[in-house]
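Participant: Any chance you could fold what I've pasted below:
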Amino acid sequence: MATPRTRGAARAAAALAAGVLAVSLTACGGDDDGGDEDKSGGTGGTGTTVTLPRLDGESLEVAAVWTGTEQANFKKVLAEFEKRTGAKVTFVPAQDPIINFLGSKIAGGAPPDVAMLPQPGAIKQAVERNWAKPLGAGAQAELAKNYSPGWQDIGKVDGKQYGVYYKAANKSLIWYNTQVFENAGAAEPKTWDELLTTARTVYDSGVTPFSVGGADGWTLTDWFENVYLSQAGPEKYDQLAKHEIKWTDPSVKEALTTLAEIWGKKDYVAGGASGALQTEFPASVTQTFTGGDQPKAGMVYEGDFVQVNIGETKAKVGTDAKVFPFPAVGDAPPVVSGGDAAVILRDSEAAQALATFLASPDAARVQAKLGGYLSPNKSVPDSAYPNEVQREMAKALIDAGDDFRFDMSDQAPQAFGGTPGKGEWKALQDFLKNPEDVAGTQAKLEADAAAAYGN
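Facilitator: Prediction:
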């Protein structure tokens, strides 16, 4: 029998699915402003809702793993903070796993003031190592005003608030090249079986169905999590995320076997397994939307942030590039969320002010209008986003409230869920290479998980 939380998750999944399905059919191009003015105050849609102290002469360092357009857009948020406070903020490029990067900085006596941590597991590790500092009253007040309890809770450790989830992601989306679909006569699928049919239709038209950025192991964990959540259900998902059940559980076998229906299908992945394992995430997107109606692949799975990389091509979101929800493998389509949280490592008035700013709608509005970004901040108006695709995604995210599941690998210790060449990333890369070895993959996942979780 479904529990209230299970039923809530199913309702949220349906709401998100309906929203994205609607927008995939009706969205305009990526430069559409919808004629919808942001009436939240200020100029350029930034507005002012939070009071910040003057910090003339103060300096801050903010570390994150963001690169390219994502980094450039976040720097504009930091520039707004500088303008409002007089502080000088320097962006510090970090490497994955960010916990290891921060450890080396701290050991050298030069930690950044604030770090953007992409995993709840990383926040927990930072607290356990006495690196992270609790948020002050200002940031907590903004969180209480602007965030649902669920988004506040994933930034807490032992009931104390350490993280501000500045950035969110809907990781349950598949993007497709509309010319490819039109030429093939392919339809947007709603179930896994329909996805396999769509893939076959695209393949028969002469285009490889899927582009997979297998060089980045996190894309593969996201594939697994969507299949597992929909197929095994929310309760099993939560148990596996906490390692309360083993990776040798039959539910994991079932999910891997399902994944192999795509990963193990000859010529369904651009470049084959070896090519996918050499393809980084940005290239997996751009190769889907370059080459007109003969790209390297017709579809690419990943979250809403794919729009940033589509923007690097000539394709327009809503016309050349459309999106549908990750199809239902079980009773309901999955809704997997991710995000990045600001965590203070060097406590100061300036660091607390930046955390307060990032918890306010003011910061989010700056980046929202630039595209490729979603905020879990419910005080950010839909009109802050630059096109109908993003407005619908943002609305669906907020409307879902606390009925979502956070990225499973991001909840794990970084040694298992967030380290290149190790743990879940490496095991799934090996599985992409040899999708017949379900049992061996399960055994490796369980051994690595047991070591990382300490059980």
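Participant: okay, CA-based contacts and neighbour counts for the rest of this
Facilitator: Fine.
Participant: so how far is residue 324 from residue 25?
Facilitator: Residue 25 sits at a distance of 9 Å from residue 324 (criterion: Cα to Cα, to the nearest Å).
Participant: another one to check against the first:
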Amino acid sequence: MTRPRTTLLTGCIALVLAIGATACGGGDDIAAGGGDKPLSGKTVSVAGVWSGTEQENFQKVLDAFGEKTGAATEFVSTGDNVSTVVGSKIEGGNAPDVVMVPQVGVLQQFAKEGWLQPLSKTTQGAVDTNFAPVWKNYGSVDGTLYGLYFKAAHKSTVWYSPDALAQAGVEAPATYDEMLEDGRTISDSGLAAFAVAGQDGWTLTDWFENIYLSQAGPDKYDALAAHELKWTDTSVVKALTTLGDLFKDEQLVAGGRRTALTTDFPGSVEKVFGPEPEAGMVYEGDFVAGVAKAEFGRAIGEDANFFPFPAVDGGEPPVVSGGDAAVVLKDGKNHEAGMALAEYLATPEAAAVWAEAGGFLSPNRKLDLATYGDDVTRATAKSLIDAGDSVRFDMSDQAPAAFGGTKGTGEWKILQDFLRDPSDPAATARQLEAAAAKAYKD
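Facilitator: Below you'll find the model as predicted:
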């Protein structure tokens, strides 16, 4: 049962956050730091997967919210297993007010458990105005909006060393076949084409999803993501065959498949942008830039650049995304204040705080692209915004965690086995279907 909300407090918060005008009962400008602040004395607890630099940058957003409203904030990093940690906190009577949920499947799980408060009308209005409808769809369960997507990832970007491509005499390709041909040319010039992070199974799901979305189209992508289409469908076998052709080509994979299976994601970035490059390209999301810059001192746009994941077999170029959604827990001690935080996160003002800090993309269409700190990030953000409703959320993140989000099992493990031996795509499709059928049934 949905808990009643305090109408006066909520209306006051909405007014302050939506227009930054006056505190309830006063005439001072909250944005300027004056007047009574409606959440003074309240503490908003937030849980999420972020750590390190990401946590530090999100704290800047929380600090801006605190400055605006008077609320104190505290952030707890959950690690990757958000559902287990949050579930334990709820059972222990120590539920956070807000959780930044990184997977659609987890958001749906939380909603079905009855843990979530529907987002306020203020947030719903901001989502309708500021976001493409696809983001509302991914934040909703059975027509009710529970999740506000604050941070997005663009997972259809191929990162490359401009020096490597220049040395090979190739330019950014327009099609998948051209990308592989260019990769062989790069290999002939002395570097492998791609660093593949096969030790992290999630990167292999992203490879598959981009190929499948472009090759099979968005309708089948949606059906497969919902398991309304079986993984044994011919379209899946075709996409696995396409991916397997890359894995089998020793010219294309740095160190071959065995090395790829022992390379994690940061290691794959190092093989392209580190001090001793081994490959010319690495496929992954926009967050590659953050690693290349922070760990290896690469200047984004000069030493490191990207091209969009190219179209496969005459399809449309894919735009696969991921993201973190703010949800408000019913059992939080200050869930009205948590609701106010969600309202704030829906504004371009909140997105601008992290955008200025770097390592961030926002799905908020009202955020000025000039806020981003470099041309490459602006181009990545523009590509995500321009894609509108053609964006498709990471398929494995939509699946039950047992299939799409657990190390050593499900899709991650099966695709690692496929990287090890890509000779039988149909058999791999059967394994994927068996694992998916069990996970969706459970």
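Participant: higher neighbour count, residue 25 and residue 324 of structure 1?
Facilitator: Neighbours around residue 25 of structure 1 and residue 324, counted as other Cα atoms under 10 Å, are more numerous at residue 324. The numbers are 23 against 15.
Participant: Please pull up the equivalent of the more buried one in structure 2.
Facilitator: Matched by TM-score structural alignment, residue 324 of structure 1 corresponds to residue 307 in structure 2.
Participant: So that match versus residue 283 of structure 2, what's the distance?
Facilitator: Distance from residue 307 of structure 2 to residue 283 of structure 2, by Cα to Cα: 10 Å.
Participant: list the residues that contact both of these two?
Facilitator: Counting by Cα atoms under 8 Å, 6 or more residues apart in numbering, the residues touching both residue 307 of structure 2 and residue 283 are 157, 158, 159.
Participant: now those residues in JSON lines, with neighbour count, secondary structure and distance to residue 99 of structure 2?
Facilitator: Formatted as JSON lines, these follow (neighbours: other Cα atoms under 10 Å; DSSP: H, G, I helix; E, B strand; the rest coil; distance: Cα to Cα, whole Å):
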{"residue": "157", "neighbour count": "25", "secondary structure": "strand", "distance to residue 99 of structure 2": "28"}
{"residue": "158", "neighbour count": "21", "secondary structure": "strand", "distance to residue 99 of structure 2": "30"}
{"residue": "159", "neighbour count": "26", "secondary structure": "strand", "distance to residue 99 of structure 2": "31"}
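Participant: Please identify the helix or strand for the equivalent of residue 399 of structure 1 over in structure 2.
Facilitator: Following TM-score structural alignment, the counterpart assigned to residue 399 of structure 1 within structure 2 is residue 386. Residue 386 of structure 2 is located in helix 375-387, with elements delineated by DSSP states H and E.
Participant: how big's the offset between that helix and structure 1?
Facilitator: Superposing on structure 1 and averaging over aligned pairs (mean Cα distance after the TM-score superposition for structure 1), helix 375-387 of structure 2 comes out at 2.2 Å.
Participant: ok, back up a step: helix or strand for the match of residue 324 of structure 1, just tell me which one.
Facilitator: Element membership of residue 307 of structure 2, judged by DSSP H and E, is strand 305-308.
Participant: with structure 1 superposed, average distance for that strand?
Facilitator: Compared with structure 1 after fitting, strand 305-308 of structure 2 deviates on average by 0.9 Å (mean Cα distance after the TM-score superposition for structure 1).
Participant: Could you pull up the residues touching the closest residue to residue 116 of structure 1 other than its chain neighbours?
Facilitator: Leaving aside its sequence neighbours, residue 116 of structure 1 sits nearest to residue 342 (Cα to Cα, 6 or more residues apart in numbering; 4.5 Å). Residue 342 of structure 1 makes contact with 114, 115, 116, 117, 163, 164, 165, 166, 355, 358, according to Cα under 8 Å, 6+ apart.
Participant: Translate the last one into the numbering of structure 2.
Facilitator: So that's residue 358 of structure 1. Here residue 358 of structure 1 is matched to residue 345 in structure 2, going by TM-score structural alignment.
Participant: Run a quick check on its match versus residue 147, I expect a contact.
Facilitator: No. Using Cα atoms under 8 Å, residue 345 of structure 2 makes no contact with residue 147, being 11.0 Å away.
Participant: These two - which one has more neighbours?
Facilitator: For residue 345 of structure 2 versus residue 147, the count of surrounding residues by other Cα under 10 Å is larger for residue 147: 32 against 25.
Participant: What is the aligned counterpart of the more buried one in structure 1?
Facilitator: So residue 147 of structure 2 corresponds to residue 163, using TM-score structural alignment.
Participant: Equivalent analysis for residue 441 of structure 2, please.
Facilitator: Using TM-score structural alignment, the partner of residue 441 of structure 2 in structure 1 is residue 454.
Participant: Burial check on its match, number of neighbours?
Facilitator: 9.
Participant: With residue 189 of structure 2 instead?
Facilitator: Applying other Cα under 10 Å, we find 15 residues neighbouring residue 189 of structure 2.
Participant: What's it aligned with over in structure 1?
Facilitator: Under the alignment (TM-score structural alignment), residue 189 of structure 2 maps onto residue 205 of structure 1.
Participant: Quick check: its match touching residue 186?
Facilitator: No. Look at residue 205 of structure 1 against residue 186 with Cα under 8 Å: they stay out of range, at 9.5 Å.
Participant: related to what we said a few turns ago, against residue 167 of structure 2, how distant is the match of residue 399 of structure 1?
Facilitator: Residue 386 of structure 2 sits 32 Å away from residue 167 of structure 2, going by Cα to Cα.
Participant: same question, residue 423 of structure 2
Facilitator: Going from residue 423 of structure 2 to residue 167 of structure 2 by Cα to Cα gives 33 Å.
Participant: Likewise for residue 438 of structure 2?
Facilitator: Distance from residue 438 of structure 2 to residue 167 of structure 2, by Cα to Cα: 49 Å.
Participant: Give me the neighbour count for residue 440 of structure 1.
Facilitator: Residue 440 of structure 1: 16 surrounding residues under other Cα under 10 Å.
Participant: which position in structure 2 aligns with it?
Facilitator: In structure 2, residue 440 of structure 1 lines up with residue 427, judged by TM-score structural alignment.
Participant: And for residue 186 of structure 1?
Facilitator: Per TM-score structural alignment, residue 186 of structure 1 is aligned with residue 170.
Participant: Its match falls within a strand, correct?
Facilitator: No. Using DSSP: H, G, I helix; E, B strand; the rest coil, the secondary structure at residue 170 of structure 2 is coil, not a strand.
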